[in-house]
Each structure stands twice: as structure tokens, then as C-alpha cells.
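> just the structure for this:
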Amino acid sequence: MTPLYYAISGVLVVWHDLLSTFMDPDGGATWVLSIIGLTLTVRALLIPLFVKQINSSRNMQLIQPKVKELQKKYGHDRERLAQETMKLYKDSGTNPFASCLPILIQMPIFLALFRLLDKHAAKGDSIGFLSADDAKSFGAAKLFDTIPITATFLRSDGVLAVQIMAAVLVIAMTATTFTTQRQLMSKNMPADALSGPYAQQQKLLLYVLPVVFAVGGIAFPIGVLFYWTTSNLWTMGQQFYVIRNNPAPGTEAAKAKAARDEAKAKRHGHVVAPEPEPEVKPKQQPQVRQQPKKQSKKQRKQSGGPRPAPKPNPEGEQQ
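Coordinates of the predicted model:
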């Protein structure tokens, strides 16, 4: 954890020094805003991984019909099914584990900040770029002069304001986690991807993750709750932007974007011309050869009878 302590404390101290130019260096608001600045810095650095996560999640959704076909075809042979499924992932450029990268990278940072607040700042111990004076200031900082940012819901020392603040942040953290996952499933998943193992996994995470954070949140320091809630709000806003402007095909978000594009084109006077229908050529009727009318023997005599065929001359020309 030592490299993480240096990285986190370095970013935290830079934000604190910047905010201290016009705010109280020992104030709780200054240190909370420094934590929020740390969160924004970490999330900005994770944008490339987030884009990769979105693309991977989209590919996973789009190939679900093909996965179902493989399950029907090779359901009796688990080894062959696994081989064909991995081949499908490789051919489509999909990594089923890419969607977990942002949260996997954030967890060590989250734990490092937790220990920084819970162990070192609370005791005034220097660590990384956080000096002893900064650690003491960090550990003693209070919001509204009553809520220590190192306090937790379980360790509130009987201060009601601490429990209320912690409860509000835990609810906010849980609600933003649920909303972010729900937003992805309801807006950016095609109808045929809402069933099957992958969809069941997403539905499980939709309800399990908020419960895990709600139960664990009562033991998190106030400062850590600010970090995670801010990170969830960033994720929700970033995901909303991506889904709105680059939705997966065949989803509700894609239909909404098409309607917005059409309305925008009409406002600017650009009428979207419908696709021309293929020209259907009329079916040609077969030509019917007219048969000559039959003549009686009397009619043939009156007309002089059938005309004899011309005889070729010696040079091959017809007379």
C-alpha cells in the first residue's frame, strides 16, 4: 500500500494547499473539498478505462443472441461451449472482465484513503506526502464545527449530527450505485439481452452492490463516504453522457437519440428524406402469336388457292 499512500497523499496535499489560499487550512470544508478534488483527479485518470468498460459492456450485450445460439448448440458439452464462447469473445473484441476494471482499480485507492483517515490522520501520524502537521489538521478537521470527518456512524461518540451526516451519505452512496446500474440496464441494453446468464448477473449486481455498500457504509469515515458518493455521481453523469450520445444499437437510448436527431434536423430546416423504394418494373406479358383463320374449300377457290412458294433461280436469289 505504500505507493498508493504516496500517490493519494500527494494529490490530497496539492488540493489542500490550493484551497488553503482562500479557505481555512484546518477547516473541515477545506479537507472535504480536497477529498472531492482527489476523487475528480482519480476519475479523470480512469476515463480511458471507463470508455473501455462501456465498449465491452455494449459488445457483451450485442453478442448475447449469439451466445444463446451457442448454448442451444453445445449445451450438452460444457468444454466445447466454453471454447466456442471464448472464440466468440475474441472475434468480437469483447473482454468479459473489462467491465470490472474501473471498480477493481478504485478499490485499492478506496482502502488506502480509508486507512489514511481511520489510522494515520486520526492519530496524527505522517505518511507519504502527508506531514505530521497535515495529518493532525486532517484528523481534527470538523464539518460545521461539530462533525469530525474521521468519525463513522458506529463511532459517533453520541453526536447525533455525525449519525445524521453518515446516514445521509450512506443513503446517497447506495442510491447512486443503484441508479447507475439501473440506468445502464434500462436505457442501454437491447431487449434480447435482458434475458440469459449475463442479464441475470447484471440484475444480481443491481440489488446486491447497493446492499453491500449500505451495510459496509456505516463503518466508513465521513471523508471516505464523500469520496465514494462523489465517485458514484461522476460515474452516473459520465455514463448518462455516453448513453445519450453513443447508445448501443436497438436500445431505448438509440431510439431516443434517433428521435432527437430527427427533431433537430427539422428545426434547422433539414428534412430527412425517406429512403427511396425500389422501382418495380411491370411484368411483361408474353406475346401471343396470332393464328391464321381457317378457310373453307370454297373460300380458297375464290381467293385463287394457296400461293405457290417462290422457286430459287440458279444464282440462289428468290424470284
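
> contacts and neighbour counts: CA atoms only from here.
OK.

> please name the residues that touch the most centrally placed residue in the chain.
Note on the chain: the residue nearest the mean C-alpha position is Ile54, at 3.8 Å, using CA atoms, centre = their mean. The contact partners of Ile54, taken as CA atoms under 8 Å, 6 or more residues apart in numbering, are Ser99.

> separation between it and Tyr5?
Distance check for Ile54 against Tyr5: by CA to CA, to the nearest Å, it reads 29 Å.

> same question, Trp31
Using CA to CA, one obtains 17 Å as the distance from Trp31 to Tyr5.

> now do Ala29
As for Ala29, its distance to Tyr5 is 22 Å (criterion: CA to CA).

> repeat that for Thr85.
For Thr85, the distance to Tyr5 - CA to CA - is 40 Å.

> also Ile147?
Applying CA to CA, the value for Ile147 to Tyr5 is 25 Å.

> comparing the two, which residue is more hemmed in?
Neighbour count, other CA atoms under 10 Å: between Ile147 and Tyr5, Ile147 has more, with 23 against 18.

> the more buried one touches Ile164, doesn't it?
No: between Ile147 and Ile164 there is no contact under CA atoms under 8 Å: 9.9 Å.

> buried sites along the biggest helix by length in the chain?
Counting residues, the longest helix in the chain under DSSP state H turns out to be helix 160-187. With burial defined by 16 or more other CA atoms under 10 Å, the residues of helix 160-187 counted as buried are 161-163, 165-167, 169-182, 184-185, 187.

> what do you get for stretch 44-51?
Under the neighbour-count criterion of 16+ other CA under 10 Å, stretch 44-51 has 46, 49-51 buried.

> another one to check against the first:
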Amino acid sequence: MHVWIQPIVSVLSLLLTFFYHIVKDWGIAIILLTLSVRCLLFPLSLRVARQQVKQAKIQEEIKQLRERYAQDPNKLMQETMKLYQGRGLKPFSMFTTFLIQTPIFMGMYSLFLTHGAAMSSVLIPWVISFSQNDAWHILPVLSGAITFVTNLIPLTSDFFVATPMNKRITMSLMIVPVFLFFMWKAPVALCLYWVTGSFWALMERGFYRTRKGKGLLNGTEGKRLIASKSHM
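This next block holds a predicted model:
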């Protein structure tokens, strides 16, 4: 494993050990560690979700631009970027969470690969050691199923128009096999981390469908809090 990953592995190891001393079970400790990481990343996740909502709202305008400048790719690019800037869209910012999670995932993989042999849990009784892969493939399949369902739930009603159900199903069917490929032979500890993260993503998607979640997505929740404080 690359040297630059080692500091991340050390921090994750300290946090995991801390949770283990509290709950006395490595499986539950991994779940708590995963939830802690996802809580810390929630502001970034919210930022990405807001960008996706803005993207969905301008799909009709994007379509009109493509029709208007079908014969002029350079003009189409200029007008598209102008539209993005006017609506506060930063396409590359949607990769921020992915880029941050990648070294964390690599750190988890290294941690579980080297220390997983000493870990086990009552949550996964069919596996002796967390360094082994899930011979029954229950966790990889569970993670794939949760990811599939999550991708079918739109963030807002605008996504029903921007991304029809059949297109979301097709995209999910393309994404899930990739998860299964990486998780099929991965250490059980890493699978448990991914299952927990997938479940968090599902709950997060459901939260965004609530009134408070919609307020956060549209930026109205923060404005409401500021307004309420100003009247105090």
C-alpha cells in the first residue's frame, strides 16, 4: 500500500479501536466508524445533491440549447457554460465526495487486509475472520440491492422528468455489477463498511424527500434559520 495512505490507516485504526472498546464487537465498531465518516462527509454530500438538483432543473434549457446550436459545438459549449455560471452550477464539484471517499476506502481496505484476521462479530457468524471474503456473498449482494434501490429514488420531482424510471433502472443495472465485482472477493470487514455506507445513502435519499430535506436541498432551510435568529 502507498506510503501516503498510512496516516489515514492510522487514524481509522485509532477510531475503530476506540469504538471497539465501547461496544466490544468489531462488526458494530465498523458500523459506528462508517456512520461517523459519513456524518463528517454529509456537508459535501449535501453540496453534491444541491448541484444535482440544479442540474435537473435546467435540463429543458439544455435541450433547447442543443437544438439551437446543433451545428455549432463551440457556441453550444459557450452557452452551456454561461447557463451553468448563471445558475451557480459547478459540474466538477460533484466529484468532490468521490475524490475524498477514495483514499478513505483505500485506507479501510489496507486496515482490514492487515488487521482483519483478528476481527470477528456476532453480526456475521458465518465468517471466522474479517480478513476473509464472504463465502456466501450475502454482504456484497445486500450492498448491491441497497444501491439499486437508492438509485431508483429521485432527489426531487424534477428528476422524474430529467431521468425517467426506465433510465434510472438501466443506470442502476450498470452500476450495481461494478460494486459486486469489487466486493465479491473483498474482506468481509470492507463489505460491512460498504453495506453500512449504502444503507446510509438510502436513508439520506429518503431524508431529502422530507420537508426538512427539501429545504436543505433548495437552501431554504438555512435561510429560515437565519431569519428566525434575526427576529430574536
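
> and the TM-score between them?
For this chain pair, the superposition-based TM-score is 0.80 by TM-score structural alignment, normalised by the length of structure 2; 206 aligned residues with a CA RMSD of 2.3 Å.

> one step back: counterpart of the residue nearest to the centre of structure 1 over in structure 2?
With TM-score structural alignment defining the correspondence, Ile54 of structure 1 maps onto Ala49 in structure 2.

> again, but for Gln83 of structure 1
Looks like Gln83 of structure 1 aligns to Gln78 there (TM-score structural alignment).

> secondary structure element for its match?
Using DSSP states H and E, Gln78 of structure 2 sits within helix 73-86.

> pretty sure Met106 of structure 2 sits against Ile5.
Yes: here Met106 of structure 2 reaches Ile5: they are 7.4 Å apart, a contact under CA under 8 Å.

> Asp145 of structure 1: how many residues sit nearby?
Neighbour count of Asp145 of structure 1, defined by other CA under 10 Å: 10.

> before we move on, what about Ser10 of structure 2?
Ser10 of structure 2 has 13 neighbouring residues, counting by other CA under 10 Å.

> so what does it match up with in structure 1?
So, by TM-score structural alignment, Ser10 of structure 2 is matched to Tyr6.

> for Arg58 of structure 1, list the residues it contacts.
Counting by CA under 8 Å, 6+ apart, Arg58 of structure 1 touches 188-189, 248.

> ok, now how distant is it from Ser99 of structure 1?
Distance of Arg58 of structure 1 to Ser99 of structure 1, given as CA to CA: 10 Å.

> find residues that contact each of the two.
With CA under 8 Å, 6+ apart as the test, Arg58 of structure 1 and Ser99 reach no residue in common.

> mind listing the strands for structure 1?
Assigned by DSSP state E, the strands in structure 1 fall at 142-143, 147-148.

> winner for burial among those?
strand 147-148 (a mean of 22; mean count of other CA atoms under 10 Å).

> next, the mean deviation of that strand compared to structure 2.
Average distance, strand 147-148 of structure 1 versus aligned residues of structure 2 after superposition (mean CA distance after the TM-score superposition for structure 1): 1.7 Å.

> which bit of structure 2 covers that strand?
Using TM-score structural alignment, strand 147-148 of structure 1 pairs with 128-129 in structure 2.

> and the contacts of that stretch?
The contact list for stretch 128-129 of structure 2, computed with CA under 8 Å, 6+ apart, reads 116-120, 188.

> so which of these belong to helices?
Per DSSP H, the contacts of stretch 128-129 of structure 2 map to helices at Val188.

> now distance to Leu16 of structure 2 too, for the contacts of stretch 128-129 of structure 2, in JSON lines please.
Shown next, in JSON lines, are these (distance: CA to CA, whole Å):
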{"residue": "Gly116", "distance to Leu16 of structure 2": "12"}
{"residue": "Ala117", "distance to Leu16 of structure 2": "15"}
{"residue": "Ala118", "distance to Leu16 of structure 2": "13"}
{"residue": "Met119", "distance to Leu16 of structure 2": "11"}
{"residue": "Ser120", "distance to Leu16 of structure 2": "13"}
{"residue": "Val188", "distance to Leu16 of structure 2": "15"}
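
> between the contacts of stretch 128-129 of structure 2, which is closest to Leu89 of structure 2?
Distance to Leu89 of structure 2, by CA to CA, is smallest for Val188 among these, at 38.7 Å.

> alright, calling it a day.
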